[in-house]
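sequence and predicted structure are below.
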Amino acid sequence: MGKLADRTALVTGSSRGIGRATAERLAREGALVAVHYAVNADAAEEVVRGIEAEGGRAFAVRSMFGEPGDVDRLFDGLERGLKERTGSAELNILVNNAGIKSVQAPEEVTPEVFDEVIAVNAKAQFFVLQRALGLLPDGGRVINISSGITRFGNPQEVVYGMSKGAVEQLTFHFARHLGPRGITINSVVPGVTDNGTTPIFADPDIVAHIANMSALKRVGQPADVADVVAFLATDDARWITGAVLDASGGSLLG
C-alpha cells in the first residue's frame, strides 16, 4: 500500500512531460488519478494504460483551457469518472500543472497571445482551484507548478513569466484561505526540464550548457519534479503550506 492509497488526484496537463511523470508517480503511491489533456487523447490514454499495467488506477478527462466552458467541461468529466470508480466525487489532491509557453520579443507580443497565455496559465489555474474547493476534503492537497522563469529575466518569456508569477500568488493567498481546513497549497519551481518533446535537447551543445547551469551538473528530468510533487501530496508534507519549492537542481542559485 502506497502513501496515497484510497486517495484521488487530478493532474492537469498530464499527457506528457512533468504532468505525465506526476500522474504516474501519484498512481504508484496508490492514488486514483484523473489524467487531464487538451487535444492529444491518444497520449492521455497511453498514460492511463501504462498506469493500469503497473497495477494503478487512472482515467482520462479532456478540456481545452482558454475555451468557453473549459472548467465546467473538466469537472463534468472528473466528477463522472470519480463517481463511477469510487461512488464519490471527492478529490483529495489537485495538481495545477497545465500550461503553455510564449517565446517572442516583447515588441512582438500581440493581445491575442497575451490573452491566451494568461487564460491557460493563470486564469484556468484559479478557476480550477475555485471549482475544486467543493470537492476537496479537509486535509486535502494542492500543488501548483510554477517555473524558474519567475527567478531570472528573459525578455522573450515576459508573458510566460508573468503568468507563472500569478501562479505563485495564487499559492500564497490561498494558503491563508485554506489553512483553517487543513488543506495545504504549495508551488513547485522546476528549472529547464527535458520533457521529451522539445527539440533543443537533441543538440549536445545545448544539453551541456543546460547541465552546466545546474549545481548538480545535469539536465532535469520530469521524474525529478514529480517526486517533489508526490512528497507534497503526502502526509509527510503536512506542515508545509504557502511555500515555493525550488526543484531546479540548483539552477536558480545565481
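Thanks, I have the structure now.

going forward, measure contacts and count neighbours with C-alpha atoms only.
Noted.

output the longest helix belonging to the protein.
Longest helix in the chain by number of residues (criterion: DSSP state H): helix 158-178.

buried set for that helix?
Within helix 158-178, the residues that count as buried by 16 or more other Cα atoms under 10 Å are 158-168, 170-172, 174-175, 178.

now swap in stretch 51-66 and tell me
Applying 16+ other Cα under 10 Å to stretch 51-66 flags 51-52, 56-66 as buried.

want to try JSON lines for these, with distance to S251 as columns?
Formatted as JSON lines, these follow (distance: Cα to Cα, whole Å):
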{"residue": "I51", "distance to S251": "31"}
{"residue": "E52", "distance to S251": "35"}
{"residue": "G56", "distance to S251": "33"}
{"residue": "R57", "distance to S251": "34"}
{"residue": "A58", "distance to S251": "33"}
{"residue": "F59", "distance to S251": "34"}
{"residue": "A60", "distance to S251": "33"}
{"residue": "V61", "distance to S251": "34"}
{"residue": "R62", "distance to S251": "33"}
{"residue": "S63", "distance to S251": "33"}
{"residue": "M64", "distance to S251": "32"}
{"residue": "F65", "distance to S251": "30"}
{"residue": "G66", "distance to S251": "31"}
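
what is the nearest of the residues you listed to D224?
Taking Cα to Cα as the measure, I51 is the one of the buried residues of stretch 51-66 closest to D224, at 18.3 Å.

next, the one to line up against it:
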Amino acid sequence: MTKITLVTGASRGLGRNTALSIARAGGDVVLTYRSNADEAATVVAEIERMGRKAVALQLDTGTIAGFPSFTDRLRTALAETWQRESVDNLVNNAGHGDMAPIAETTEAQFDALVNVHFKGVFFLTQALLPLIADGGRIVNLSSGLTRVAFPGFAAYSAAKGAVEILSLYLAKELGSRGIAVNTVAPGAIETDFLGGAVRDTPDLNETFAGMTALGRVGVPDDIGRMIASLLSEENRWVNAQRIEVSGGQSI
C-alpha cells in the first residue's frame, strides 16, 4: 500500500522539497500551506506529474483553535482521495524565522515563535494522533542552532530545543503503537528563511560555509531527500534521535 505523508508548511522551502522528495520515492502527500494557495497548487501539480497523489490544505500552525477544523478537512481529503482514514507519516516542518538579540526580543516575537515552533507542533500532533496509522513515523524539524549559539536566535532556538525534548517523549509514549519519532536539525540552508538571508547575503553565506566541514551551506535537496529516506523502511529502527543534517557545521 502506498504510504501517505502529511507535511506542514510544504508550499515552499524545505517543506516543498520534502514533499517532492517523498513523491519521488513513491509516496503520496498531504501538504499544508498558511497563505499561498497558488504555490501549494504548484507543488501538488508537480507531485501529480510524477504519477503520485497529493492534496493541499490550508493551515496556520500557530493558531491552535483551527486544529479541529483542519482535522475534519483532513479526514474528508483522505476519504475522497485515498479511501483511507489515516496518514502513515507526519512531518512537522512549518515555521518562520525572527532574529533579534535577547535584550531586544519583544513578547510578540517570542509568542509567535513559540506558537508555531513548539505549541503548534505539540497540539497539532496531539490532534492528529488518531489519524496516524500504527507503525507510522513522525519527524519534527529542529535546527543546528540548538547545539551551538549564534547571536540573535535565542527565542527561535529555545522553541526548537523544546521540540527536541517533545520528540523524545512522543517516541516513548507512542512506541507501543510502533510509531517512531525523530528530530531532524538542519544547518544553514539556502532557502527563503529570514527573507532568504543565507541564500541571498554573500557575507552570511560565506560565514556559515566557513563554519562547515564540507565547505558550503546546505541546499533544500540536502534536507528533503534525507527526510524522505528517514521515512522509509530502510530506517525503520531509527527512533528517538536528533539527527543533524548540516555538512558538519561547527564541529
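That came through, no problem. The model shown is predicted, which means the values in this text are computed figures rather than measured ones.

now the TM-score, please.
Put the two chains on top of each other and the TM-score (TM-score structural alignment, normalised by the length of structure 2) is 0.94; 249 aligned residues with a Cα RMSD of 1.5 Å.

thinking again about what came up before, which residues in structure 2 does the longest helix of structure 1 match up with?
Aligned by TM-score structural alignment, helix 158-178 of structure 1 corresponds to residues 154-174 of structure 2.

average gap between the matching stretch and structure 1?
Superposed on structure 1, stretch 154-174 of structure 2 shows a mean distance to its aligned partners of 0.7 Å (mean Cα distance after the TM-score superposition for structure 1).

do a quick rundown of the strands in the stretch 1-150 of structure 1.
Assigned by DSSP state E, counting those that start in this stretch, the strands in the stretch 1-150 of structure 1 fall at 8-11, 32-37, 57-62, 93-96, 141-145.

take the ones you listed and write them to CSV, including distance to T193 of structure 1.
Shown next, in CSV, are the strands of the stretch 1-150 of structure 1 (distance: least, Cα to Cα, whole Å):
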stretch, distance to T193 of structure 1
strand 8-11, 18
strand 32-37, 20
strand 57-62, 24
strand 93-96, 17
strand 141-145, 13
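
please name whichever of those is nearest to T234 of structure 1.
Per Cα to Cα, nearest to T234 of structure 1 of the strands of the stretch 1-150 of structure 1: strand 141-145, 8.0 Å.

which residue range of structure 2 does that closest one align onto?
Per the alignment by TM-score structural alignment, strand 141-145 of structure 1 matches residues 137-141 in structure 2.

check stretch 116-131 of structure 1 too.
Under TM-score structural alignment, the alignment places stretch 116-131 of structure 1 onto residues 112-127 of structure 2.

can you tell me the distance between the two ends of that stretch?
End-to-end distance for stretch 112-127 of structure 2: 20 Å, by Cα to Cα, to the nearest Å.

what does it rub up against?
The contact list for stretch 112-127 of structure 2, computed with Cα atoms under 8 Å, 6 or more residues apart in numbering, reads 61-64, 67-68, 71, 92, 94-98, 155-156, 159-160, 162-163, 166.

same deal with stretch 13-28 of structure 2?
Residues from elsewhere that reach stretch 13-28 of structure 2 (Cα under 8 Å, 6+ apart): 2-5, 7-10, 29, 31, 43, 46-47, 50, 52-54, 93-94, 191-193, 220-221, 223-225, 227-228.

which bit of structure 1 covers that stretch?
Going by TM-score structural alignment: stretch 13-28 of structure 2 matches residues 17-32.
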